[in-house]
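> just a sequence and a predicted model for now, questions to come.
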Amino acid sequence: MADYIVGLTGGIGSGKSTVANLFAELGVVIVDADIIAREVVAKGSNGLQQIVNHFGDTILTADGALDRAKLREHIFQHPNERTWLNALLHPLIRQRMVAQCQQARSPYALMVVPLLFENHLERLVNHTLVIDIAEETQIRRTIERDQVSKAQVRSIMSSQIGREQRLKGADDVVSNEGDVDALRSQILALHKKYLNQSVTAKKRHE
């Protein structure tokens, strides 16, 4: 079990996956909230069954998987349903994230959570790491990556906490304005730091 958990977060387009991959290359176990969010509503899951019980099977694709586009559309038309859905999914996601961290075989685990502060999940981690980029960079990278409009990116950004607020909650900050080499050197320095902190945490638990 990992004795130390680092919570990684950042706004859309900040490069969370890139940073997580660099930590993974160093042998760190990655617990990704986005992947878990898909797993808890996978075909045959209890989560999906409860969604079907609530919304009906029109929310499914022909092969019995969750039709995310239909669910998004339904939530958009009935905003109060988001509360029900979050009440179902958030505990399932949280439970699985904690379980994966407990099973981690690396000295520390990296929990990647896009809405770490928004959903008050910072209490699950020992340390917070924020990836920081300018808003203009966020918008440009997201448009290039997802082929979406500037208005759509701004809409997503408005549903997340602001840059200033995110930085206030950070124990460490990684700047992702430069190239991958600049990023890698920051990650290496942080990796050494977290290894040391995990040793201290382990001694405390013994």
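Yes, it's here. Numbering: from 1, shown residues only.

> every contact and neighbour count from this point should use C-alpha atoms.
OK.

> who are the contact partners of the spatially most central residue of the chain?
With distances taken as CA atoms, centre = their mean, the residue of the chain nearest its centroid is Val113 (2.2 Å). When contacts are counted by CA atoms under 8 Å, 6 or more residues apart in numbering, Val113 touches 7-9, 32-34.

> separation between it and Glu144?
Counting by CA to CA, to the nearest Å, the gap from Val113 to Glu144 is 22 Å.

> scan this protein for its longest helix.
Determined from DSSP state H, the single longest helix within the chain is helix 180-205.

> would you say Leu110 is within a helix?
No. The assignment for Leu110 is strand, going by DSSP: H, G, I helix; E, B strand; the rest coil, so no helix is present there.

> that one against Gly27, yeah?
No. Using CA atoms under 8 Å, Leu110 is not in contact with Gly27, being 10.6 Å away.

> got another, please set it beside the one above:
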Amino acid sequence: MERAARSIGLTGGIGCGKSTVADLFAARGATLVDTDLIAHELTGPHGAAMAALVAEFGPGCASADGALDRAAMRARVFGDERARARLEAILHPRIRAAAEAAALAAQGPYTIFVVPLLVESGNWRERVARVLVIDCQESTQIARVMARNGLQESQVRAIMAAQVPRQTRLAAADDVIDNDDGLAALAPQVERLHQFYLRFFGATDAAPDANSIERL
């Protein structure tokens, strides 16, 4: 699919600032497809995945309004690889289908798929032209998530431990944005990559030069 081919997979560990960076690309005309938002729609009150989830995990996985009880599901699958695989078998194909439909309808010069578990999922790399990793120090991640979500450091570290290591994520990257220094430092990195993506996907007359971007 032509639209899907003109796409970037944006990922990063918890607290790295994926949504902030994605919004900066959107402000420059990129089309965003956020798989987390798709997952929330699928598992919202009477969402399209809820019947299958209830059938697989029982009515206790749903809250009174018909949405997924996220706390109960997290507790159920955390540390249980078989339960997590059953959950992913229900959600991942539906998320992929919805993401592909959104990409086909895209109007921007390129599409950014925001995929928190892009590296972990194992099949997104073949579906995007480039992988963009938002990176920061682990201490920065921990501080941000503690402030944002009110979690204890041990809880944040447990979430991070369930994701691939930082170096594994960086090894999968075509492009890297450093997000240790806040919004002011993000804008020039996003602008430079945006101009590169326009050239890379043929949205400008200038020829792409993959060597013009060293990992930022």
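Received, thanks. All figures in this text were calculated on a predicted structure; none of them were measured in a lab.

> any idea what the TM-score is?
Laid over one another, the chains give 0.90 as their TM-score (TM-score structural alignment, normalised by the length of the first structure), with 201 aligned residues with a CA RMSD of 1.9 Å.

> picking up where we left off before, which of Leu110 and Gly27 of the first structure has more neighbours?
Taking other CA atoms under 10 Å, Leu110 of the first structure and Gly27 do not tie; Leu110 has more neighbours (26 against 14).

> check the alignment and tell me where the more buried one lands in the second structure.
Here Leu110 of the first structure is matched to Ile112 in the second structure, going by TM-score structural alignment.

> sorry, back to before: could you report the separation of the residue nearest to the centre of the first structure from Asp67 of the first structure?
According to CA to CA, Val113 of the first structure and Asp67 of the first structure sit 23 Å apart.

> and if you look at Asn176 of the first structure?
The value you get for Asn176 of the first structure to Asp67 of the first structure, if CA to CA is used, is 34 Å.

> quick one, which of those two is more surrounded?
Higher neighbour count among Asn176 of the first structure and Asp67: Asn176, with 21 against 15, using other CA under 10 Å.

> residue contacts, that one?
14-15, 131-133, 183.

> average gap between whichever strand or helix holds Trp84 of the first structure and the second structure?
Assigned by DSSP states H and E, Trp84 of the first structure belongs to helix 81-103. For helix 81-103 of the first structure, the mean deviation from the second structure after alignment is 1.3 Å (mean CA distance after the TM-score superposition for the first structure).

> please list the outside residues in contact with that helix.
Contacts of helix 81-103 of the first structure (CA under 8 Å, 6+ apart): 1-2, 5, 31-33, 36-37, 40, 47, 51, 75, 109, 111, 124.

> quick check: buried residues in that helix?
Residues 89, 92-93, 96-98, 100-101 are the ones in helix 81-103 of the first structure that count as buried (16 or more other CA atoms under 10 Å).

> format the residues you listed as TSV; extra columns: distance to Tyr194 of the first structure.
Compiled in TSV, the buried residues of helix 81-103 of the first structure are given as follows (distance: CA to CA, whole Å):
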residue	distance to Tyr194 of the first structure
Leu89	30
Leu92	28
Ile93	25
Arg96	23
Met97	19
Val98	19
Gln100	18
Cys101	15
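
> quick one: the helices in the first structure?
According to DSSP H, the helices that the first structure contains are 16-25, 33-39, 46-55, 68-77, 81-103, 135-146, 150-158, 163-168, 180-205.

> just put these in TSV and tack on distance to Ala62 of the first structure.
Formatted as TSV, the helices of the first structure follow (distance: least, CA to CA, whole Å):
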stretch	distance to Ala62 of the first structure
helix 16-25	31
helix 33-39	18
helix 46-55	14
helix 68-77	13
helix 81-103	22
helix 135-146	26
helix 150-158	29
helix 163-168	41
helix 180-205	42
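
> relative to Val114 of the second structure, how far out is Arg86 of the second structure?
Per CA to CA, Arg86 of the second structure is found 23 Å from Val114 of the second structure.

> which residue in the first structure lines up with Gln163 of the second structure?
So Gln163 of the second structure corresponds to Gln160, using TM-score structural alignment.

> I'd like to know how many residues surround that match.
17.

> same deal with Ser14 of the first structure?
25.

> tell me the contacts of the counterpart of it in the second structure?
Alignment note: Ser14 of the first structure maps to Cys16 in the second structure; criterion TM-score structural alignment. Residues near Cys16 of the second structure by CA under 8 Å, 6+ apart: 134-136, 140-141, 179.
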